[in-house]
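Chemist: What would the 3D arrangement of this be:
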Amino acid sequence: MTTLLLPDISRQATWSVSSSKQGLGVTNLTGHPHQNTDTYWQSDGQQPHSITVKFPTRQQIHSISLYANIDKDESYTPCRIRILSGTTQYDLQLVKDLMLEHEPRGWIDIPLNDHQQESVLMAHLVVVELPLNYENGRDVRVRGLRLLAPPKNDHLFKTKKILPFTTPEYFMYDSFR
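Modeler: Below is the predicted model of the structure:
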């Protein structure tokens, strides 16, 4: 599914980062949908670097999109991305551990569902951990990050089979009047 069909829920959250260089903080991550990818967050501390996104209520999260560019950032570019989620920092569980196969040059879409279940992640807290960079770099740069919810339109759920329930009996009772 293309991320264009998915609502961006990033602005509903409170954001924090493990560390940052002066002037290159968390506000550079959370722009509008067509944000300027010339700005970036840069860490300034020990690895693993992390971005923490906390929602006031539990949210359905379909996927995360991260913008990285090896041509501009070289050794600052992450090559491993770990996604953890939970209700607080004390019950975080690993959702994804992704080692990038190709050098990134743009948006990296990270679906958070199990390909067999096609479900969505429910979480108050999401942590994007960046433990490893290309060329053994220490600090990391991320030029954009978006958290995307499932489509709002029920028709997309049914036709794209995002929900595991597809029987006519289920769809008879799938909405309130």
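
Chemist: going forward, measure contacts and count neighbours with C-alpha atoms only.
Modeler: OK.

Chemist: just the helices in this structure please.
Modeler: 70-73, 154-160, 168-172 (DSSP state H).

Chemist: I'd like those laid out as a markdown table, including distance to Q42.
Modeler: Output for the helices of the chain, formatted as a markdown table (distance: least, C-alpha to C-alpha, whole Å):
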| stretch | distance to Q42 |
| --- | --- |
| helix 70-73 | 10 |
| helix 154-160 | 37 |
| helix 168-172 | 47 |
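
Chemist: Please identify the deepest-packed of the ones you listed.
Modeler: The highest mean neighbour count among the helices of the chain, using mean count of other C-alpha atoms under 10 Å, belongs to helix 70-73: a mean of 14.

Chemist: What is the neighbour count of P150?
Modeler: 22 (other C-alpha atoms under 10 Å).

Chemist: Against V140, how distant is the nearest residue to it once chain neighbours are set aside?
Modeler: The shortest distance from P150 to any non-neighbouring residue, by C-alpha to C-alpha, 6 or more residues apart in numbering, is to H62 (5.2 Å). Computed with C-alpha to C-alpha, to the nearest Å, the distance linking H62 and V140 is 25 Å.

Chemist: this one next, for a side-by-side:
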Amino acid sequence: MKLKLGVHRSLAGEVNVWTDISQVQSALSKALTEMTTPNKTPPGADPKQLERTGTVREIGSQAVWSLSSCKPGFGVDQLRDDNLETYWQSDGSQPHLVNIQFRRKTTVKTLCIYADYKSDESYTPSKISVRVGNNFHNLQEIRQLELVEPSGWIHVPLTDTHKKPIRTFMIQIAVLANHQNGRDTHMRQIKVYTPVEESSIGKFPRCTTIDFMMYRSIR
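Modeler: Next up is the predicted model:
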């Protein structure tokens, strides 16, 4: 079936422009799909790139880690082994919890979580809550994330109302839901970053006068 879209007239005569109605239907269907389908969660930068800037430092090793549940051989060690092929797998009812407890109040700027929908499918988190506090009894939610088929690093800024890094004794990551209504969850890596304070050592005023320039190096 043909659908006449328009007519173009010129000195050479009349030229008809035609197209298949199936092409129109396909284009409309694609447009509707794009309007109703959420965008996939874009991957963030590799945390090692952040470390190389010298502005943050990974402090997960300074904390005590615990989980609400785990399948044997798929626990904290797999979350922290710097291997994207391994993962924590929960083994219980939701929400699935990762608890990160510091021995003293600590400044935390960013959480980095690695998830891989391509490999984990229904085990992949779709809704995550991040809570902070002094202990289990006074945790408060500061972030809630909706994830759509994430495949890569997810950067979660941990800042207060003034956009400053938080200070806390404890962080809890709660998986509230998985893709395709999956029961248990997979997380492949979690990194915790604190800002690196700039040292004043070595930051002397530059020598600009001739007298200063004479003594700027040791002879």
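
Chemist: picking that back up, and H62 and V140 of the first structure? Which one has more around it.
Modeler: A count of neighbours by other C-alpha under 10 Å puts V140 above the other of H62 of the first structure and V140, at 29 against 23.

Chemist: any idea what L112 of the first structure aligns with in the second structure?
Modeler: Using TM-score structural alignment, the partner of L112 of the first structure in the second structure is L158.

Chemist: An error on my part: the question was meant for P56 of the first structure.
Modeler: Counting by TM-score structural alignment, P56 of the first structure lines up with R103 in the second structure.

Chemist: would A27 of the second structure count as being in a strand?
Modeler: No: assigned with DSSP: H, G, I helix; E, B strand; the rest coil, A27 of the second structure falls outside any strand and is helix.

Chemist: Name all residues that make contact with Q12 of the first structure.
Modeler: Counting by C-alpha atoms under 8 Å, 6 or more residues apart in numbering, Q12 of the first structure touches 55-56.

Chemist: same thing but at 10 Å, please
Modeler: Residues in contact with Q12 of the first structure (C-alpha atoms under 10 Å, 6 or more residues apart in numbering) are 53-57, 59, 147.

Chemist: for S43 of the first structure, same thing?
Modeler: 17-22, 24-26, 49-51, 76, 138-142.

Chemist: what about M1 of the first structure, how many neighbours?
Modeler: Using other C-alpha under 10 Å, M1 of the first structure is surrounded by 10 other residues.

Chemist: Looks like it contacts L148 (just checking).
Modeler: No: with contact defined as C-alpha atoms under 10 Å, M1 of the first structure does not reach L148; the gap is 11.7 Å.

Chemist: show me where the first structure has strands.
Modeler: Taking DSSP state E, the strands of the first structure run over residues 14-17, 41-42, 49-61, 63-69, 78-86, 93-99, 105-111, 121-133, 141-142, 144-148.

Chemist: Which one, of the ones you listed, ends up nearest to P7 of the first structure?
Modeler: strand 144-148 (5.5 Å; C-alpha to C-alpha).

Chemist: Which part of the second structure matches the closest one?
Modeler: With TM-score structural alignment as the criterion, strand 144-148 of the first structure aligns to 189-193.

Chemist: ok, now which ones touch the one residue sitting closest to the centre of the first structure?
Modeler: In the first structure, the centroid-proximal residue (C-alpha atoms, centre = their mean) is I64; its distance is 2.4 Å. For I64 of the first structure, the contact set (C-alpha under 10 Å, 6+ apart) comprises 3, 8, 10, 83, 107-112, 126, 128, 145-149.

Chemist: go on, I61 of the first structure?
Modeler: I61 of the first structure neighbours (C-alpha under 10 Å, 6+ apart): 6-9, 111-113, 119-124, 126, 147-150.

Chemist: coming back round to it: to Y134 of the first structure, which of the helices of the first structure lies closest?
Modeler: Distance to Y134 of the first structure, taken as C-alpha to C-alpha, is lowest for helix 70-73 among the helices of the first structure, at 8.4 Å.

Chemist: G86 of the first structure is in contact with V127, isn't it?
Modeler: Yes: with contact defined as C-alpha under 10 Å, G86 of the first structure reaches V127; the gap is 8.9 Å.
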